[in-house]
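>>> sequence unknown, structure follows:
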């Protein structure tokens, strides 16, 4: 342990000479005295860490009624696996003590710990402390467009590439990069509540095999994601990076991003909508609007070729079609071409899912894991009212 501490001190000194401080998490989390409280830092905040070594600095206040104070850093997987540093510096229960009267402490991480939290996020428990901030020093150039980086084999049992909603805005283009396509793979964008995220389209095997896929952030996605967006999937595909790659005009957009058809689009359409416009990369032999069971809704359609060579099919909608789509919150675009976007033409987009004015919508609070909190107190929360999402500290 002494050897580890000496190496840690040298690392802190070396970093301090040339590095800038980056805030990974800020709020107010009273860890209490029952080990039942915790907070987490998602993978997307940890991309600034080097791969071989890093030092996290925990800032806190100590409960004067306690006679000892401890914290336990873990990877944020099911079961909250303690990091190696907790074994090396902690007691038999892998709890690391801090000194009486202190207000911050350094937590040195090796390559194995860094890989674990970059893949799964960091979860912190403790005793007798109120943590207010977690920082690190890095000599890496912070790329504001890099939202997540690591190596994640997607599954249905865990949330991958968690990105806080506070980092996103409608109109952002997110590029998801895959190193391995797998077999029979598919990827679905999810909200913090694990539901298929409205305003997004499924990423299928053919899309993954190209090496990357674009997900356009729609207003409907932000209205329904809670505290974060993430991805789940199957087939052995491996995600390595999510980055902001440009922007688009989100007005009236139901879903955005090139996809091979048939494409599952998750949405709830306004009951007042009369048309749905679908744009393809080029002319197609046919285009069908279908429900989630692949039943052709037999919508009437017209097409036009746009100046950039793309082709837009406009489908007429009836109340029965909208009811069929909204019952499952899903529609399918079937064609022999590649989809670019699904839109509500101007005049039909006045209320995706019949949204009412923000000031008339009840305020909802979520913790940083995306779980709704009925009576928030003493901490950092996501506040949502209608279309407006913000971070707030409640004391």
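Yep, it's here. On a predicted model such as this, the values are computed, not experimentally measured, just so you know. Numbering: from 1, shown residues only.

>>> rest of the way, CA atoms for contacts and neighbours
Fine.

>>> any chance you could map the helices in the stretch 1-150 of the chain?
Applying DSSP state H, counting those that start in this stretch to the stretch 1-150 of the chain gives helices spanning 2-18, 84-89, 111-120.

>>> can you list these in CSV and add distance to residue 168 and mean neighbour count?
Shown next, in CSV, are the helices of the stretch 1-150 of the chain (distance: least, Cα to Cα, whole Å; neighbours: other Cα atoms under 10 Å):
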stretch, distance to residue 168, mean neighbour count
helix 2-18, 30, 13
helix 84-89, 33, 19
helix 111-120, 20, 22
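
>>> tally up the residues packed near residue 122, please.
26 (other Cα atoms under 10 Å).

>>> now do the contacts for residue 245.
145, 172-175 (Cα atoms under 8 Å, 6 or more residues apart in numbering).

>>> the same query, at a cut-off of 10 Å, please.
When contacts are counted by Cα atoms under 10 Å, 6 or more residues apart in numbering, residue 245 touches 145-146, 172-176, 214-216.

>>> now the residues you listed in a markdown table, with neighbour count?
Converted to a markdown table, the contacts of residue 245 look like this (neighbours: other Cα atoms under 10 Å):
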| residue | neighbour count |
| --- | --- |
| 145 | 13 |
| 146 | 18 |
| 172 | 19 |
| 173 | 21 |
| 174 | 22 |
| 175 | 20 |
| 176 | 23 |
| 214 | 21 |
| 215 | 26 |
| 216 | 31 |
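
>>> the structure to be compared is supplied as follows:
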């Protein structure tokens, strides 16, 4: 089931296109009183930039911002050392909105490589748009050649373009050295909660899926980007809309065994479910130091109809504290990881009495979503701290 879903979202990414000739790359309200003020737009917003495109800056003139001068100034620059002007452009003195520039091939390449700086005087910048000559795929978020070496970073994405349940498809042309690794980061440069480490084995498959969870969006801040070392090369990042149901999902996306997952759990969490591509011969839930907190011997394992398997670990308060202290846990096993989720609302389990027979019975489907009236299928049955697989006809 989960493997089939991953395959289908990859196919959707390959076939989806849309007509969008005007792309808003920035929107807000920034006053350009003098040369110390500017609007910065990251390179990732200019994936569609090409020769023949037009850059449009929507603005409001406000001569009271700097009453010492009786004119306006507006320039567009590359976001590189010294902020040189975009090739083939020059300053304008706009008296009305918008201000526009036609882009040559060099200017388009500069935008894709460095991003944009807008600088000026006596102006309020409201919106910046890229008008393309051809149809573009709005879900193509980055295209180029980003080599990650020496812990450099790039392929920056604006989280406002994403929703929980979307997936990011990273395409790699090279996996890098045996010690290469890629981490997904938020604007605070910390490992982004809801993601997992990407290893050479993952990158060697050519594509890596990073599911967008609610936790990712809550912690991303103003940007999502990758950082890495060892020479892996990213050539494309695409958004796959509505790839999965994000309810309760901690991390989503297939990974080769030995997986570091970056997350924090509610203090009331008592169960963690892990979906594998097949039933593991062995598995461990470890803290960030690779010390096993639990193994498959003390977990409940359900074999799913599509060949995948769901293993549910019961957590103690000490387990949760150990995970939250480092904001990381490790799934060590011999089967590919597909996703990690919280099997329903576990907040009340800690209040269940010793007598399990008196605890309320709850049912969940194999994705961990609560089902009030289960019928005609395979379900997870939970009563207190006991979890089992049942068939209801």
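Sure thing, it's come through. The structure presented is a predicted model; accordingly, all values stated were derived computationally and were not measured.

>>> TM value for the aligned chains?
Once superposed, chain against chain, the TM-score is 0.76 (TM-score structural alignment, normalised by the length of structure 2); 321 aligned residues with a Cα RMSD of 2.2 Å.

>>> ok, back up a step: ok, the contacts of residue 245 of structure 1 vs residue 29 of structure 1, which is closest?
residue 146 (26.9 Å; Cα to Cα).

>>> translate that closest one into the numbering of structure 2.
By TM-score structural alignment, residue 146 of structure 1 lines up with residue 140 in structure 2.

>>> correct me if wrong: its match contacts residue 171.
No: Residue 140 of structure 2 lies out of contact with residue 171 (Cα atoms under 10 Å); the separation is 11.4 Å.

>>> mutual contacts of those two, please.
By Cα under 10 Å, 6+ apart, residue 140 of structure 2 and residue 171 have these common neighbours: 236-238.

>>> who wins for neighbours among those?
In terms of neighbours by other Cα under 10 Å, those top out with residue 237 at 24 neighbours.

>>> quickly note the distance from the counterpart of that residue in structure 1 to residue 148 of structure 1.
Aligned counterpart of residue 237 of structure 2 in structure 1: residue 242 (TM-score structural alignment). Look at residue 242 of structure 1 and residue 148 of structure 1: by Cα to Cα, to the nearest Å, they are 5 Å apart.

>>> and residue 223 of structure 2, how far from residue 46 of structure 2?
In terms of Cα to Cα, residue 223 of structure 2 sits 15 Å off from residue 46 of structure 2.

>>> the more surrounded of these two?
Neighbours were counted for residue 223 of structure 2 and for residue 46 using other Cα under 10 Å; residue 46 has more, 25 against 19.

>>> so what's the equivalent of the more buried one over in structure 1 closest to, chain neighbours aside?
Under the alignment (TM-score structural alignment), residue 46 of structure 2 pairs with residue 46 of structure 1. Nearest non-adjacent residue to residue 46 of structure 1, counting by Cα to Cα, 6 or more residues apart in numbering: residue 118, 5.9 Å away.

>>> residue 148 is in contact with the one you found, correct?
Yes: using Cα under 10 Å, residue 118 of structure 1 makes contact with residue 148 at a distance of 8.5 Å.

>>> quick check: neighbours shared by these two?
42-48, 161.

>>> so what's the residue count around residue 71 of structure 1?
Per other Cα under 10 Å, the neighbour tally for residue 71 of structure 1 reads 23.

>>> so what's it up against?
Contacts of residue 71 of structure 1 (Cα under 10 Å, 6+ apart): 31, 35, 38, 58, 86, 90, 94-98, 124-129, 131.

>>> residue 282 of structure 2 - how many residues pack around it?
Neighbour count for residue 282 of structure 2, taken as other Cα under 10 Å: 12.

>>> aligned partner of it in structure 1?
In structure 1, residue 282 of structure 2 lands on residue 286 (TM-score structural alignment).

>>> skipping adjacent residues, who's closest to its match in space?
residue 335 (5.6 Å).

>>> chain neighbours aside, what residue packs nearest to the equivalent of residue 260 of structure 1 over in structure 2?
Under the alignment defined by TM-score structural alignment, residue 260 of structure 1 corresponds to residue 256 in structure 2. For residue 256 of structure 2, ignoring the flanking residues on the chain, the nearest one in space by Cα to Cα, 6+ apart is residue 336 at 4.9 Å.

>>> and for residue 219 of structure 1?
Nearest residue to residue 219 of structure 1 in three dimensions, chain neighbours excluded: residue 170, at 5.2 Å (Cα to Cα, 6+ apart).

>>> what's near enough to touch residue 238 of structure 2?
Residue 238 of structure 2 touches 10, 13-14, 137-143, 167-171, 209, counting by Cα under 10 Å, 6+ apart.

>>> ok, now with 7 Å
Residue 238 of structure 2 is in contact with 139-142, 168-170, counting by Cα atoms under 7 Å, 6 or more residues apart in numbering.
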